[in-house]
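Asker: I'll drop the sequence and a predicted model, then ask my questions.
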Amino acid sequence: MAARATVGVSLKMYFGHREAREWFARVAELAARHPAVVNGSVELFVIPTYLQIGAALEAFQGTRTIVGAQDAAAEDSGAFTGEVSPAELAEVGVGVVEIGHAERRRLFGETDEVVRAKTAAALRNGLRPVLCIGEVDQVDAAEAATRTVAQLRDALDGAPAGPLIVAYEPVWAIGAPQPAPVPHIRTVTLALREAAAERPGTSVIYGGSAGPGLLSELGDAVDGLFLGRFAHDVDNLVLVLDEAAEHAGGTR
């Protein structure tokens, strides 16, 4: 059964190794018993730190949960001290890789050119990019749609074929008390979905202070949510998965 809703969680660098393993164990137990995750109607992916990937792969073995990486190099191998190869990530069993997050751009100076190269590297190695797209400043929805579609097209320029997860995260809403307004999100995600239509299997999800109730409000404009610290509490993750299950029953 093809997934009809997608829920992702990035742990960033919040958990130490022991804390992460404990969280993996709880989420793996949830994934093994949640009907919508078990039957594949809801796709769940988890993105830990690099050092936690092995433990995550072990914990989620036997479930449908996809383990991801928070970044990957633009090159497959070579003299790139400190980088992590997308080819090696694929080799060990990673399925998705986060690319172009606003923090990578702001803290580490990643440019559109870097994002384009990393997107191509992920796709050529069979990894599904979780491509983070979003306007920096708060502008009206039509302008935000124009800017984000341009970002998406630029990131995919020259990239190999393959599906991806487009994560719409307006930079001004990341870590904010509330997500972006629902009409704003819908305008942007519908534009992104149309722009990504040429890549079958692509999902468009929303991140940026996302939580329960939002997916129902967004309706058919999105395929799911990208969660951050909210999902550190597994009970909160349950609420979103339950909502995603309902969403999967009514989308498309």
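Answerer: Structure's in. What do you need? Residues are numbered from 1 along each chain as shown.
Asker: all contacts plus neighbour counts: C-alpha atoms, from now on.
Answerer: Will do.
Asker: contacting residues for V188?
Answerer: Applying Cα atoms under 8 Å, 6 or more residues apart in numbering, we find V188 in contact with A141, A142, A144, A145, T148.
Asker: I185 too?
Answerer: Contacts of I185 (Cα under 8 Å, 6+ apart): A141, Y206, L218.
Asker: looking at the contacts of V188, which is nearest L190?
Answerer: Of all the contacts of V188, the one with the least separation from L190 (Cα to Cα) is A145, at 8.6 Å.
Asker: quick check: closest non-adjacent residue to that closest one.
Answerer: V188 (4.5 Å; Cα to Cα, 6 or more residues apart in numbering).
Asker: ok so the one you found is a helix residue?
Answerer: Yes: V188: assigned to a helix according to DSSP: H, G, I helix; E, B strand; the rest coil.
Asker: comparison target below:
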Amino acid sequence: MDDTAPRRRLIGLSTKMYFSLQRTREFTNSFLAKLADVPAERLSHIDIFVIPDFISLTTTIAQLESSSVPIWAGAQNCHWEDQGAFTGEVSPSVLRSAGVKLVEVGHAERRRIFGEDDAKIAKKAAAVSRNGMMPLVCIGEETRGDVHVAVDECRVQVDAVMSAVPDEQEVILAYEPVWAIGASQPAGEKHILDVVAGIRELESVRRRTGMTRVLYGGSAGPGLYERLKSGLDGLFLGRFGHDPEQFVRTIQEVAGA
């Protein structure tokens, strides 16, 4: 793929398991009201997504449909099979039929707490893509250190996913250094840009004909994207974005950077 071709910027957030059902409804309503005050033309060149918990998902999708600006609904996880005896799991086929546009897989918490390895994450990414959705794959090194070490750690994660997803399908990579998740400050801008440049140079990424967008997602907040716009396609917000006003403010920063 010609990596000089323009890629639409992308910004969104996950509510993880922080919100009650009522708070998710209130957050979405407040976010939509504040976003409606932003001129649509200013948002015409970016994609926006919201990833709520599973119980809130269909309600959130219905709320997002009222927006004059297209907003994608995402899911926080899925199984790698479309159906079967997998009690408690969520089918990617069902997510697609519900109106989900992208599915997050491979978050550091899923890897650490639930023991998901690269092979399992690759199967999930393939299932997401197979069902006509975009996999948003979280990648990142465990410990703070050298850029080359970070790229090598990410390489294993990226190669596994890219070997499972057809080259022509879009993939979103969310670079989240594990040591920066939940931290008071994100990783240094030079570190982020150097690691992302290394990720883009990976053979498994360069050979693809489908779009590969790269976001930053480790303690991301206002003012950060202006310093990262030369190498990043957008931001994946965590708790900072749980304030609707701050979320919309950061969307405008990404749109206008």
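Answerer: Perfect, I can see it now. Just so you know, these numbers come straight off a predicted model, no measurement behind them.
Asker: the residue nearest to A145 of structure 1 matches what in structure 2?
Answerer: By TM-score structural alignment, V188 of structure 1 lines up with V195 in structure 2.
Asker: what do you get for A90 of structure 1?
Answerer: Per TM-score structural alignment, A90 of structure 1 is aligned with R96.
Asker: around its match, count how many other residues there are.
Answerer: 18 (other Cα atoms under 10 Å).
Asker: so who does it touch?
Answerer: N131, G132, M133.
Asker: among these, who's most crowded?
Answerer: M133 (24 neighbours).
Asker: what separation do you get for the alignment partner in structure 1 of it and G162 of structure 1?
Answerer: Aligned by TM-score structural alignment, M133 of structure 2 pairs with L127 of structure 1. L127 of structure 1 sits 9 Å away from G162 of structure 1, going by Cα to Cα, to the nearest Å.
Asker: mind putting the contacts of I185 of structure 1 in a markdown table, neighbour count and secondary structure included?
Answerer: Formatted as a markdown table, these follow (neighbours: other Cα atoms under 10 Å; DSSP: H, G, I helix; E, B strand; the rest coil):
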| residue | neighbour count | secondary structure |
| --- | --- | --- |
| A141 | 16 | helix |
| Y206 | 31 | strand |
| L218 | 19 | helix |
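Asker: strands of the stretch 51-200 of structure 2, start to end?
Answerer: 71-75, 102-105, 134-139, 171-175 (DSSP state E, counting those that start in this stretch).
Asker: just put those in TSV and tack on distance to S91 of structure 2.
Answerer: Converted to TSV, those look like this (distance: least, Cα to Cα, whole Å):
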stretch	distance to S91 of structure 2
strand 71-75	11
strand 102-105	11
strand 134-139	14
strand 171-175	19
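Asker: out of those strands, flag the one nearest D47 of structure 2.
Answerer: strand 71-75 (7.0 Å).
Asker: could you tell me where that closest one falls in structure 1?
Answerer: So strand 71-75 of structure 2 sits over residues 65-69 in structure 1, by TM-score structural alignment.
Asker: buried ones in the matching stretch, by neighbour count?
Answerer: Neighbour-count burial for stretch 65-69 of structure 1, counted by 16 or more other Cα atoms under 10 Å, picks out T65, I66, V67, G68, A69.
Asker: for stretch 226-243 of structure 1, same thing?
Answerer: Quick answer for stretch 226-243 of structure 1 (16+ other Cα under 10 Å): F226, L227, G228, A231, H232, L237, V238, V240, L241, D242, E243.
Asker: all good on my end, thank you.
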